[in-house]
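# with the sequence up front, the predicted model follows.
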Amino acid sequence: MLETILEPGVAVTRAAALVGGRWITEGERSERVGPFVRRPVSRAPVAGPSEIAAVRAYARDAAPDVARLSPAARAEILERASAAAAGNRDALARLLALELGKPVKDGRGEIDRVADTFAVCAAEARRIGGETLPVAGWARGVGNTAFTYRAPVGVTLAITPFNAPANLLAHKLGASFAAGNTTIVKAPPQAPAASAAIVALLVEAGMPYEAVQLLHGGGEVGAALCAAEEVGVISFTGAAETGDAVARSAGAKRLVLELGGNAATIVCEDADVAEAARVCARTGYTNSGQSCISVQRVYVHRSRFAEFLEHFTSAAAALTVGDPSDPGTDVGSMVDEHAAERVVRWSAEAAEAGARVVLGGTRDGATAAPTIVAEPPPDAAVVTREVFGALVAVLAYDEMPEVIGRLNAGRFGLQAGLFTRDLDRVITAWRDLEVGGLVVNGSSNFRLDHVPFGGVKDSGFGRESPRWMIEDYTVVKTLLLRGTSLWGDRA
């Protein structure tokens, strides 16, 4: 199936669903129009009630078999998948460029991360264990022994977003399988073929069909799966409003929600301003800003504001905008024209309120020009809401407590960046900023896949990274041995 999906020269890629151990393409189908090429590039079957029912029944019956697969066997499969991802790097990157308009250089980076993520999942599968509990430390425990181990939940649901469909699926599905679960994957409608390719890659690496199923469709498919009683854990990445709907549909299920962001980076007066500007320009427009930790706001100390803005504008203007399949392209298209229009509209609204649009503010179809909005008012949409696009707002600040307060006033709290040489500022910001992570001498847009990642407030809860996800994908089971003690039984 992977070879079929990645077959070169095919005008429209067939993105099959995987239901009950069988790849299917028949039934009602939806087409994905590539945002840059502006023609259909992939086609996927839309799940209906019968497919959803079949997936639920198969997952319920398959869960015990998957749980009996040893951690060593799971790890070996994930290691083979890691090698296969690396071997298919260029073809998968081209597919991302077609379906999403993501520059092929960014797509290659995402597939490199897929390979890393599978390797990390394999390592974590080998580490799953438990504890011998110190029950004899309290009088009532004397004469007894207790142990724990981490057991698979059974059935998990992975709902993935369009902006990084390969690597975020690798996190969710890889960690779930490492933990010994069977997983139902609900793919984003914007990336059906890329999602099918990652699932096919795992299956061809040896993942049992019992361990994974894949459905395509819109929000109604996701809602039906969230409500399924067979599902024990839901891992969702997407908009905060959709996350609320997931929680309502799920009911009393364990949730891992990685939701929206409005990430800010602080540039202090002691920073290397030219380097900070270069990093913010590179990471503010990667994937056209379509990342929950993309640099959306940069707060620069007033004494360095003009200097930073000059360097930043120059670096952003030097980015190559164009065909995402060209290895030299830095900024491709956004996911669709509606998203690109949001960049244009919000920058124009900020200008009407007194801001300066220093660069960009235009689009060609779904391709938004890298846009810089200088000194927008504090209530502008580019400051208060998640633009999720190729736009960065640059603002001045005077004192550190002031800028920390401005960041904390927002509804999101995923990740922030800080450029400074002052260790006291680092510790203060780490302590006082209401975010899940702080990147020092880097922008907000940096992530290591083996490090915990997640937010606070409306940015969600739970942490995405294989080690921490495995904790969410497993349950602690306790064994108590009455009358038998490892510790001695004299009171």
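Cool, got the structure.

# every contact and neighbour count from this point should use C-alpha atoms.
Fine.

# in the strand or helix carrying residue 84, which residues are buried?
Assigned by DSSP states H and E, residue 84 belongs to helix 71-87. For helix 71-87, the neighbour count (16 or more other C-alpha atoms under 10 Å) marks 71, 73-86 as buried.

# for the protein, which residue occupies the most central location?
The centroid of the chain falls nearest to residue 168 when counting by C-alpha atoms, centre = their mean (4.6 Å).

# what strand or helix carries that one?
Judged by DSSP H and E, residue 168 forms part of helix 165-178.

# angle of that helix against helix 71-87?
If you take axes from the mean of the first three to the mean of the last three C-alpha atoms, to 10 degrees, helix 165-178 sits at 170 degrees to helix 71-87.

# take a look at this one as well, against the first:
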Amino acid sequence: MVKLKDTYPLYLNNKAAQPNTDLAVTDKFTGEVAFRTALATPDVIDEAIAGAVRAAEPMAKLASYEKRDVLDHCVARFQERFDELAYALCVEAGKPIADAEGEVTRLIDTFRIAAEEATRNYGEIQPLDISARAKGYMGMWKRVPIGPCSFISPFNFPLNLAAHKIAPAIAVGCPFVMKPASMTPLGAIIMGEVLAECDVLPEGAFSILPASRDGADLFTVDDRLKLLSFTGSPGVGWDLKAKAGKKKVVLELGGNAAVVVDKDADLDHALARIIFGGYYQSGQSCIHVQRVIVHEDVYDTFRDMLVAKVGTLKAGDPKNRETFIGPMISEKEAKRLKGWIDAAVGGGAKLLAGGGLEGAMLEATLLEDAPDASDVVREEAFGPVVVLSRFSDWGAALAEVNDSRFGLQAGLFTRDIHKVLEAWDDLDVGGIVVNDVSSYRVDNMPYGGVKDSGLGREGVRFAMEDMSEIRNLVIRRES
């Protein structure tokens, strides 16, 4: 039986510290305090950044095998603590236990990928003798760590989205300070506990610091930090970019992802995947399936299939293995989305399923023909609601996908390769998934968005590129 401790520390310059127990973290299903952890003050954050600056040179000099060994150690320890990590995630995020176990598996995958990439940080030889003046010259370049990094991770994937910052930083040799989401800090704290077991990491290599938003400006504005990587809401992310100064900024923000179901699609397969993409972990994913655009020839059939399936989804305590729909992260967020649903219905949308609310538990909801200007269509729902519409022309369907200020990922269910290639050319999104949903992600692929969905790409190798700089070398051969 897994049992959480009553209190947890923060990690300052590789070491556990318990300056206070000011942050109370609730069980998202019961609403009761599950544990308390330390909250970093500005002085602690400043000390952590100073430690990261001191650690930058020794971190950069770690051998590739040493960085790989640290990451392999993490993989082994996460495997040993699998049940603890999954249970912690279930409690602090309200994530159904099966989804929590899936996220722990992805956490392990991400660190395993990083362990492999730690020994693949290649450069290039470049001929320079492109004209007479450069005869006898040759060039080469390598990648070097950018220096101390600042990471801010979100509540919805508190393990794997933190891993997508931490693991590449270790692989490339960057010290970092991390602010995990205050509602879900425990996953990152456990990662800190595992990293603290690695003596090869120089003091200051990492700090993991839960902090209130009011006290956390240093994560963004401090010029000693060379990169800010933020995952969260667009409003917060773009505001942080405006404050970040000269440092490089990577933003993984929101979306209102669309999926197109063409008339030749395997409807049973599309149904299963759209149910997953629209409602897993209560829709609290930036690539959750929010808009489903179905060809008119199969629309009525597919709509009826969706209605029947949504009505069978089991909601309740996320600790029960049968539960598919757990609570949203807070009652406030559930009420916000309930208001959006009611406004859409008031504007002419048809409520096909769900719509009920009790505390933080919002029923899996399916809407039809919501007004184009409604929040459930235009904004990021970040909850268990899917909106149906129909199309007759493939080009018009792609235009509807693009009719959004977001552009993270899109899903297509079609057997026509020509339509796939047209979508690849025309869709203004960071990624397209064919015969699956927008919610699909493998942790070594480039992942990120355009428009209001962000800047840059994650996926271990691509994050490592952002966390490094090219250093050129030119050699004149003596004649």
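Yep, it's here. Only a predicted model underlies this, so the values are computations on that prediction, with no experimental measurement involved.

# circling back: post-alignment, the helix holding residue 84 of the first structure versus the second structure, mean distance?
The superposed helix 71-87 of the first structure is, by mean C-alpha distance after the TM-score superposition for the first structure, a mean 1.3 Å from where its aligned residues fall in the second structure.

# list of residues touching the helix or strand that that helix is followed by?
Counting by DSSP H and E, the next helix or strand C-terminal to helix 71-87 of the first structure is helix 89-100. Here helix 89-100 of the first structure makes contact (C-alpha atoms under 8 Å, 6 or more residues apart in numbering) with 6, 32-37, 41-42, 102-108, 110-112, 162-163, 190-191, 193-194, 197, 324-325, 333-335.

# which part of the second structure lines up with helix 89-100 of the first structure?
Here helix 89-100 of the first structure aligns to the second structure at residues 82-93, judged by TM-score structural alignment.

# before we move on, what about stretch 307-320 of the first structure?
With TM-score structural alignment applied, stretch 307-320 of the first structure matches the range 301-314 in the second structure.

# quick one: contacts of that stretch?
Stretch 301-314 of the second structure has contacts (C-alpha under 8 Å, 6+ apart) with 267, 271, 275, 294, 322-325, 352-354, 364-366, 388.

# among these, which are in helices?
Residues of these located in helices (DSSP state H): 267, 271, 275.

# so how much does whichever helix or strand comes after the helix holding residue 168 of the first structure differ from the second structure once superposed?
Next along the chain after helix 165-178 of the first structure, taking DSSP H and E as the criterion, comes strand 182-186. Mean deviation of strand 182-186 of the first structure relative to the second structure after superposition (mean C-alpha distance after the TM-score superposition for the first structure): 0.6 Å.

# residue 327 of the second structure corresponds to which position in the first structure?
In the first structure, the residue paired with residue 327 of the second structure is residue 333, using TM-score structural alignment.

# ok, that match to residue 320 of the first structure distance?
The gap separating residue 333 of the first structure from residue 320 of the first structure is 12 Å, by C-alpha to C-alpha, to the nearest Å.

# which one of these two is surrounded by more residues?
Higher neighbour count among residue 333 of the first structure and residue 320: residue 333, with 32 against 14, using other C-alpha atoms under 10 Å.

# correct me if wrong: the more buried one contacts residue 370.
No. Using C-alpha atoms under 8 Å as the test, residue 333 of the first structure is too far from residue 370 to be in contact (10.7 Å).

# need the overlap of contacts for these two.
Taking C-alpha under 8 Å, 6+ apart as the criterion, residue 333 of the first structure and residue 370 both touch residue 288.

# and for the closest residue in space to residue 210 of the first structure that isn't next to it in sequence, the neighbour number?
Nearest residue to residue 210 of the first structure, sequence neighbours excluded (C-alpha to C-alpha, 6 or more residues apart in numbering): residue 62, at 5.2 Å. Using other C-alpha under 10 Å, residue 62 of the first structure is surrounded by 22 other residues.

# host element of residue 62 of the first structure?
Using DSSP H and E, the element containing residue 62 of the first structure is helix 49-67.

# do residue 304 of the second structure as well
Using DSSP H and E, residue 304 of the second structure sits within helix 299-310.

# just residue 113 of the second structure next, same as before
Taking DSSP H and E as the criterion, residue 113 of the second structure maps to helix 97-117.

# equivalent range in the first structure for whatever helix or strand comes next after that helix?
Sequence order places strand 124-127 as the next helix or strand after helix 97-117 of the second structure, per DSSP H and E. Aligned using TM-score structural alignment, strand 124-127 of the second structure spans residues 131-134 in the first structure.

# report the distance from that stretch to the chain centre.
Here stretch 131-134 of the first structure is found 35 Å from its chain centre; the criterion is C-alpha atoms, centre = their mean, to the nearest Å.

# residue 260 of the first structure contacts residue 386, correct?
Yes. Counting by C-alpha under 8 Å, residue 260 of the first structure touches residue 386, with 7.1 Å between them.
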